[in-house]
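Enquirer: next come a sequence and a model predicted from it.
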Amino acid sequence: MKRTHLPLNGLRVLDAAARHLSFTRAADELAVTPAAVGQQIRALEDMLGVVLFRRTPKGLELTPEAEAGLPALRQGFLEIEESVRAMQAGQSSQHITIAAPRDLTAKWLSARLADYAAENPSVQFLLVAADEALDFTEANLDLAIRLTSDAQGYEGAPLDEGRFVTVAAPSGAADGVIGWPGCPQEGGAILIRVADAGLAIDAAAHGFGRASVPELIARAEIASGRVVQVANSDKAGQGYWVIAPLPQWRQKKVKALVAMLTA
């Protein structure tokens, strides 16, 4: 019989009825009616082509066919329970794997994860660089953070309002623009191109010119005085989103971390 055709519910009823030798007590255990137990047993007998119980003056008795199958059935249920426990162990695991852009990790995420770990010392993080070919299963990810306009078909929540700011060195901006992949278009000649918004902030701090970057990762640099904001915040249509498939999103450890990151 194919696994997809296994009558698992009927076999569960059989196990309970065999242990109690009573449809009534089996029904109490399973929170169903005795009639439902009887229907399941009759359906199972029809499918298997064997009689499983006989009624005698002394009560319900197992047939030899039922007795022959019960040891393997009960061992199978024990192994299924062990399998379920193994799968659920991931829920209690405090290892969280996050894929995030390198600049966001350096400028914003690492500090928050450190604060979270200080309050939750059993938590351990594995940070990997996000790339375009995001595969949660292959990379065994719990969460990913992307600079995007939405959750990209996953469960998700925005980390910010998607605002960009233009920053420059405190001594004044050079006559040029610092470009990076995905940066908003801004008037002026591109003086230097860098790999990401974090490097654009660094280049601005060194006096290379103005950099339009996500406000989220510029806040700490502005607050420290390393760069200054030279233009008002502007909606850019994209912001940082924390995303995950539904199974990962439902995990308690993920919910707790997302709540902290989006607070």
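Expert: Perfect, I can see it now.
Enquirer: drop to CA atoms for contacts and neighbour counts, all remaining ones
Expert: Fine.
Enquirer: leaving out sequence neighbours, find the closest residue to residue 16.
Expert: With sequence-adjacent residues excluded and distances taken as C-alpha to C-alpha, 6 or more residues apart in numbering, residue 16 is closest to residue 26, at 5.2 Å.
Enquirer: show me what counts as buried in the longest strand seen in the chain.
Expert: Ranked by number of residues, the top strand in the chain under DSSP state E is strand 228-235. Residues 228, 229, 230, 233 are the ones in strand 228-235 that count as buried (16 or more other C-alpha atoms under 10 Å).
Enquirer: ok, and here's another one to check against it:
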Amino acid sequence: MKAENISVRIGSKEILKGVDFKAEPGQVTAIIGPNGSGKSTLLKALSGEIQSSGRISLNGHEITALKPWELAAIRGVLPQATTVAFPFSVHEVVRLGLANGLAAEDDTLPSRALMQVDLGGFETRSYQNLSGGEQQRVQMARVLTQVWDTKDLDQQRWLLLDEPVASLDIAHQIIVLCIARDFAAQGGGVVVVMHDLNLTALFADKVCILSEGKVWASGTVSAVLNNETMQQVYGIDLPINTIPAGGMPFVLPQSMI
């Protein structure tokens, strides 16, 4: 995935200002930055959801040249929030992704995807009666069914995730990000908008920091997440790898990946 000189204007406000971005299959690329920096807008532009100036290519094809069904076959998109107005069951919601992917003949995928997100046995439950975190995981399962097969080397599959762990407890944050990590390990590409810098450092291969609609820095986690960049982008002293003073406890997630 490659974006060159991407600009997005909404009304009189320019949200993205000449952004260059690149993500590779087999890697997790995180987009971070303060509120209002353009993270979600960039992800929407990369997915083809909104129009932008510049050039965006996916698997070597400009996304503007791809038909909607061609895009849906190679990239699944998880937005920050999804509204379901009808009284669908969990299985019906997840199967919406299956209908848009290339494995529609395999009706076992919704249940398998629900198992991955720790919702096994929820198929007949009403989506409307789930908690916010459970609904978010159902949506993650929907996206997984859409791009389930990462082994088709002719067309790399992509997960585009906008704050996928924002409403989840710490255990399910790790579960969802391990799913993303495993998807990349199988050859798929993952682009994920994140706020939690510790989880970003733990799971991302590359990081792109946005500030005021521009790319401030991009590269490996160790190259990008440093004291100077954090202070400049977030406007506060944010020492990296420093134990809090006074014996204050802190939790640093450590997965088994």
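Expert: On my side now, so go ahead. These numbers come from a predicted model, not from an experiment.
Enquirer: tm score of chain vs chain?
Expert: Remark: TM-score between the superposed chains equals 0.24 [TM-score structural alignment, normalised by the length of the second structure]; 115 aligned residues with a C-alpha RMSD of 6.5 Å.
Enquirer: on that earlier part again, would you list the buried residues of strand 228-235 of the first structure in a markdown table and tack on distance to residue 40 of the first structure?
Expert: Shown next, in a markdown table, are those (distance: C-alpha to C-alpha, whole Å):
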| residue | distance to residue 40 of the first structure |
| --- | --- |
| 228 | 73 |
| 229 | 71 |
| 230 | 74 |
| 233 | 66 |
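Enquirer: nearest to residue 71 of the first structure among these?
Expert: Distance to residue 71 of the first structure across the buried residues of strand 228-235 of the first structure (C-alpha to C-alpha) is lowest for residue 233, with 69.6 Å.
Enquirer: quick one: residue 252 of the first structure and residue 91 touch, right?
Expert: Yes - at 6.9 Å, residue 252 of the first structure counts as touching residue 91 under the criterion of C-alpha atoms under 8 Å.
Enquirer: what is the following helix or strand past the longest strand of the first structure packed up against?
Expert: Counting by DSSP states H and E, the next helix or strand C-terminal to strand 228-235 of the first structure is strand 239-244. Contacts defined by 3 or more C-alpha pairs under 8 Å, 6 or more residues apart in numbering; DSSP states H and E place strand 239-244 of the first structure against strand 143-148, strand 155-158.
Enquirer: and the helix or strand just after strand 239-244 of the first structure, what's buried?
Expert: Per DSSP H and E, the first helix or strand lying C-terminal to strand 239-244 of the first structure is helix 246-249. Under the neighbour-count criterion of 16+ other C-alpha under 10 Å, helix 246-249 of the first structure has 248, 249 buried.
Enquirer: what is the nearest of the buried residues of strand 228-235 of the first structure to residue 220 of the first structure?
Expert: Distances from residue 220 of the first structure to these, taken by C-alpha to C-alpha, are shortest for residue 228, at 10.8 Å.
Enquirer: number of nearby residues for residue 177 of the second structure?
Expert: By other C-alpha atoms under 10 Å, the residues close to residue 177 of the second structure number 21.
Enquirer: kindly report the same for the one 3 residues further on.
Expert: Neighbours of residue 180 of the second structure under the rule other C-alpha under 10 Å: 25.
Enquirer: could you measure from it over to residue 144 of the second structure?
Expert: Relative to residue 144 of the second structure, residue 180 of the second structure is positioned 10 Å away (C-alpha to C-alpha, to the nearest Å).
Enquirer: so what does the host helix or strand of residue 16 of the first structure touch, helix or strand wise?
Expert: Taking DSSP H and E as the definition, residue 16 of the first structure sits inside helix 8-20. Identification of packing neighbours for helix 8-20 of the first structure by 3+ C-alpha pairs under 8 Å, 6+ apart yields helix 23-30, helix 34-48, helix 64-92.
Enquirer: go again with 10 Å.
Expert: helix 23-30, helix 34-48, strand 53-56, strand 59-62, helix 64-92 (3 or more C-alpha pairs under 10 Å, 6 or more residues apart in numbering; DSSP states H and E).
Enquirer: which of the residues in the second one are buried?
Expert: To tie it back to what came earlier, the one meant is helix 34-48 of the first structure. For helix 34-48 of the first structure, by 16+ other C-alpha under 10 Å, it's 34, 37, 38, 40, 41, 42, 44, 45.
Enquirer: just the residues you listed now: which is nearest residue 167 of the first structure?
Expert: Out of the buried residues of helix 34-48 of the first structure, the member with the shortest distance to residue 167 of the first structure (by C-alpha to C-alpha) is residue 40, at 70.9 Å.
Enquirer: that closest one reaches residue 11, doesn't it?
Expert: Yes - here residue 40 of the first structure lies in contact with residue 11, judged by C-alpha atoms under 10 Å, at a distance of 8.7 Å.
Enquirer: leaving out sequence neighbours, find the closest residue to residue 212 of the first structure.
Expert: Looking at residue 212 of the first structure with C-alpha to C-alpha, 6+ apart, the closest residue is residue 166, at 4.2 Å.
Enquirer: secondary structure class for residue 95 of the second structure?
Expert: helix (DSSP: H, G, I helix; E, B strand; the rest coil).
Enquirer: could you measure it against residue 141 of the second structure, distance?
Expert: On the measure of C-alpha to C-alpha, residue 95 of the second structure and residue 141 of the second structure end up 9 Å apart.
Enquirer: so the two - more neighbours on which side?
Expert: residue 141 (32 against 23).
Enquirer: who's in contact with the more buried one?
Expert: 78, 90-91, 93-95, 97-98, 109-119, 135, 148, 176 (C-alpha atoms under 10 Å, 6 or more residues apart in numbering).
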